[in-house]
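[1] this one's structure only:
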């Protein structure tokens, strides 16, 4: 075999390798990339402000697991309160397992429970709510 054949074989192997890499990259699952990245980036300052509002507030939100359920405990809320918002289970490595639940509390209650049945792995629990016209935000990582 002369040197011309060797160059052709090396070139052919390189082309086959590049085509294989192209096919692999097209089949790659990119859940860690959000669809509307730029819009979310612009809204991120609102989330930072809401987190600072919670840090400066006279009350707190506690997120914990009790008997297989996620329990939200709103400590020291004002006596007359109407909390509206949502709780999002965000799983960074699998977008299909994300869930959003509205915050629904009984009258004169400061807690809410959400079943975590069927959820496993690491989640970021993102609590976003409004109270008396002001936005609040808390994020906590949990392993379910």
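    Received the coordinates, thanks. Computed from a prediction, not measured in an experiment: that's the story for all the values here.
[2] Going by C-alpha atoms from here, please, whenever you check contacts or count neighbours.
    Will do.
[3] Return the distance of the longest helix seen in the chain from the chain's centre.
    Assignment by DSSP state H gives helix 3-26 as the longest helix of the chain. Averaging C-alpha positions (Cα atoms, centre = their mean, to the nearest Å) puts helix 3-26 40 Å from its chain's average.
[4] Beyond it, next helix or strand please.
    Counting by DSSP states H and E, the element after helix 3-26 in chain order, helix or strand, is helix 37-56.
[5] let's bring in a second one:
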């Protein structure tokens, strides 16, 4: 049987479409390929973006800012000595962009000016740190990206 060029083009197109359909179905149904959003309620989060920018600007306007550093066995968040540690309230959120299941939050409760987050709970790689805190009735937001080895 002889196949003309028109039939071979149709066969090639059907094979290509079958491959694409197989690939899309495999990626959508397999748990190995994660396609989650970073934030669950994206649009609600986006609507509050103006408030977030005000809190970031409040943090930028501080003369002495909190310092987030990567030390040997922990992540250190050090507030300036001008702040009264017990009056600082808020939370530190650690986001792992590659895996939502590793995200967690730590409340800010200080007796000294330093908050330590042990590295034993952190997997190596990129971590986004969002520190939402309040001092003297004013809201602040500090964002930092660190890489754990």
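    Yep, that arrived. Note that the structure is a prediction, hence the values are computed from the model and not measured.
[6] most centrally placed residue in the first structure?
    residue 90 (2.8 Å; Cα atoms, centre = their mean).
[7] quick one: contacts for it?
    Residue 90 of the first structure makes contacts with 97-99, 123-126, as judged by Cα atoms under 8 Å, 6 or more residues apart in numbering.
[8] Just the buried residues of those.
    Buried residues within the contacts of residue 90 of the first structure, counting neighbours by 16 or more other Cα atoms under 10 Å: 98, 123-126.
[9] Put together TSV for these, with secondary structure on each row.
    Listed next are these as TSV, based on DSSP: H, G, I helix; E, B strand; the rest coil:
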residue	secondary structure
98	coil
123	strand
124	strand
125	strand
126	strand
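[10] Sort out which one of these lies nearest residue 77 of the first structure for me.
    residue 126 (18.9 Å; Cα to Cα).
[11] Could you double-check that that closest one sits in contact with residue 89?
    Yes - the pair residue 126 of the first structure / residue 89 is scored as a contact, 6.6 Å apart, by Cα atoms under 8 Å.
[12] Over in the first structure, tell me which residue corresponds to residue 50 of the second structure.
    Using TM-score structural alignment, the equivalent of residue 50 of the second structure in the first structure is residue 45.
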